[in-house]
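>>> no FASTA, just this:
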């Protein structure tokens, strides 16, 4: 794949030009963006996949849900439905997508979970509902310029920051690096938990934030327990299990489990993998299956593996958390 990307390098200037022109048309008002008189917060990235949008959305839900009626609005990637869908007790990962289904399962009636590939239409439908949300969190909508969020949170990973990347097809950027100027907050995600001030300052120098931008650093913290629908196990009690992942980058999870001296076999699928009947038959032969929370949402309907299926939760830890939280609350207050 890396060789193919290098071969396609001559296409980079064309992709760059097309995405730059599109953004310029929105920046200059040639193409119109819809603005709103209530809080619309966007969590997104410049690169394709794997920057930690889902745990960031969950962090914001926890921060805001006790004081406001909160809704999440996602595209619902790889769902089997079309148009606007509002998650309810009959929803599945197939009907709303694995990540929105995870939001609904985790927070239930504390948050409204909706999907619509047309975010403008999704916002309209949410606001037309009885008991309409007071805040809408847009999941992965940084490039959805038809909607102008009141506050943009841009995520970039510690191991593959946008400032060191190229646009597609050779690199992973969906648009030129200059798109970062639309962000109000930039979060460098998946950092080592012990990242020091010297390295943080080096990263800040490379990001070159605008005067109106704030930069934070976040890390993933893994639980010491795995959970099924009705049970839990301590990590240190696990032995000879099968790790199943269908995420963009499983390396941090693999490294964490190895650091615990755990022995396991890893079935590594592509991001948002649709598990086939053959996959399930293979998993039925495994004694214990550990997976991510997102993959758990897709695997839990299969009764044949339900008793052996567990997921490992993660949480996000943000440096200068109080300052970050205050920025979010101020953004909500002034929207």
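Yep, it's here. Because the structure is predicted, anything quoted here is derived from the model rather than measured.

>>> from here on, contacts and neighbour counts on C-alpha atoms
Noted.

>>> gap between the residue sitting furthest away from the middle of the chain and residue 307?
Among residues of the chain, the one most distant from the C-alpha centroid is residue 285; the distance is 31.2 Å, by C-alpha atoms, centre = their mean. Distance of residue 285 to residue 307, computed by C-alpha to C-alpha, to the nearest Å: 13 Å.

>>> let me know the secondary structure of residue 66.
The three-state assignment at residue 66 reads coil, by DSSP: H, G, I helix; E, B strand; the rest coil.

>>> contacting residues for residue 12?
Residue 12 is in contact with 166-170, counting by C-alpha atoms under 8 Å, 6 or more residues apart in numbering.

>>> what do you get for residue 242?
Applying C-alpha under 8 Å, 6+ apart to residue 242 gives the contacts 264-267, 286-290.

>>> filter these down to the ones in strands?
Here DSSP state E is the test, and the contacts of residue 242 give 264-267, 289-290 as lying in strands.

>>> hold the first one in mind and look at this next one:
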């Protein structure tokens, strides 16, 4: 659903007969899915569906669309902010497309970015928070990608909006990328607009005008900044120290929800365009993929990718050709205090 080729169909970029017919068929299914989500939300709004409270404050970081909005660096920033305030946070995620006990790509990245922070992957978030309480007794739990998971009550709902595609082509799944109708934004306690540096000020103003129609919660503009590079073993490196980038021919690949945003980050970081080979989101790489990339780009001096892709790669995936990931951090373009003021106090370890 989030592959780059399929998104060209959803966006209307492809105008061939087959694409038009597919959009027509998906449009017929859209009201069915939207209606189901609306009924489900009504069930929670009116307490027809049961919810469960955790023994500690719960913060959710989520989206209203599918695809990558930048949740992982936001979760890492939030975890550090909680630790700075004296909390002992734990992370809880669903474990989407995890192949084994080592966890999915987000899990492995957050292990790298949040060392020492307990992190559990569990499809049943209610059972997961109970297990975290038994195993590590955190003072607060951060839910990764849980805006639509309403069975577990939360004290703070943070919603991310990707400025490069804020409304998922204006349609609910499967015709677009919206997970639910926009009126669901009324549940958001804070909204972060990500990748604001990749669009015009008029685009941002339009997004803000739309948000005002659905939520009165604080809205903050943000962008992602390259912090440096990481090798497969997690070691940080400065770009100036990597001669393969400065004097060679770098190429890139990624398997994320928004490959165009990664290409923009590379352009910002390196000061030039780099060819990016896109794979499907959460892609599990095979040795044949590395062979194909090498054969198509035999003179590549270094391969660049995202942290989510790097943590899934074997050592020497490209033989003697090095591979490094761009390390990304979040920067607030508006004061973050409206969000920081919503964080639970250290003394509120139970409710």
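Thanks, I have the structure now. Just so it is clear, the structure is predicted and the values come from calculations on it, not from any experiment.

>>> how about JSON lines for the contacts of residue 242 of the first structure, with neighbour count and distance to residue 153 of the first structure added?
Below are the contacts of residue 242 of the first structure laid out as JSON lines (neighbours: other C-alpha atoms under 10 Å; distance: C-alpha to C-alpha, whole Å):
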{"residue": "264", "neighbour count": "18", "distance to residue 153 of the first structure": "36"}
{"residue": "265", "neighbour count": "12", "distance to residue 153 of the first structure": "36"}
{"residue": "266", "neighbour count": "16", "distance to residue 153 of the first structure": "33"}
{"residue": "267", "neighbour count": "12", "distance to residue 153 of the first structure": "32"}
{"residue": "286", "neighbour count": "15", "distance to residue 153 of the first structure": "40"}
{"residue": "287", "neighbour count": "13", "distance to residue 153 of the first structure": "41"}
{"residue": "288", "neighbour count": "19", "distance to residue 153 of the first structure": "38"}
{"residue": "289", "neighbour count": "22", "distance to residue 153 of the first structure": "34"}
{"residue": "290", "neighbour count": "23", "distance to residue 153 of the first structure": "31"}
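
>>> roughly how far is stretch 191-203 of the first structure from the heart of the chain?
From the chain centre to the centre of stretch 191-203 of the first structure is a distance of 22 Å (C-alpha atoms, centre = their mean, to the nearest Å).

>>> just the buried residues of that stretch, please?
By 16 or more other C-alpha atoms under 10 Å, the buried positions in stretch 191-203 of the first structure come out as 191, 203.

>>> need the strands for the stretch 101-250 of the first structure, in chain order.
Ranges of strands in the stretch 101-250 of the first structure, per DSSP state E, counting those that start in this stretch, are 111-115, 135-139, 151-157, 185-189, 214-222, 225-227, 232-234, 241-245.

>>> quote the end-to-end distance of stretch 139-147 of the second structure.
End-to-end distance of stretch 139-147 of the second structure: 21 Å, with C-alpha to C-alpha as the criterion.

>>> in the first structure, point out the residues matching it.
Mapped onto the first structure using TM-score structural alignment, stretch 139-147 of the second structure spans residues 134-142.

>>> which positions within the matching stretch qualify as buried?
For stretch 134-142 of the first structure, the neighbour count (16+ other C-alpha under 10 Å) marks 134-142 as buried.

>>> what do you get for stretch 271-284 of the second structure?
Buried residues in stretch 271-284 of the second structure, defined by neighbour count with 16+ other C-alpha under 10 Å: 274, 276, 278-284.

>>> and the furthest pair within those residues?
By the measure C-alpha to C-alpha, 274 and 284 form the most distant pair in those, at 22.6 Å.

>>> reformat the contacts of residue 242 of the first structure as TSV; add distance to residue 333 of the first structure.
Below are the contacts of residue 242 of the first structure laid out as TSV (distance: C-alpha to C-alpha, whole Å):
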residue	distance to residue 333 of the first structure
264	48
265	48
266	46
267	45
286	51
287	51
288	47
289	44
290	41
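
>>> trace residue 335 of the second structure over to the first structure, please.
Using TM-score structural alignment, residue 335 of the second structure sits opposite residue 321 in the first structure.

>>> ok, its match - how many residues close by?
Residue 321 of the first structure has 13 neighbours, counted by other C-alpha atoms under 10 Å.

>>> also residue 47 of the first structure?
Using other C-alpha under 10 Å, residue 47 of the first structure has 24 other residues around it.

>>> ok, now the one 4 residues further on?
The local packing of residue 51 of the first structure (other C-alpha under 10 Å) involves 26 other residues.

>>> helix, strand or coil for it?
coil.

>>> map it across to the second structure for me.
That one, residue 51 of the first structure, aligns with residue 69 by TM-score structural alignment.

>>> residues contacting its match?
Taking C-alpha under 8 Å, 6+ apart, we find residue 69 of the second structure in contact with 63, 160-162, 194, 258.

>>> could I get the strands of the stretch 101-250 of the first structure in CSV, plus columns for distance to residue 13 of the first structure?
Output for the strands of the stretch 101-250 of the first structure, formatted as CSV (distance: least, C-alpha to C-alpha, whole Å):
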stretch, distance to residue 13 of the first structure
strand 111-115, 33
strand 135-139, 28
strand 151-157, 22
strand 185-189, 26
strand 214-222, 29
strand 225-227, 46
strand 232-234, 51
strand 241-245, 34
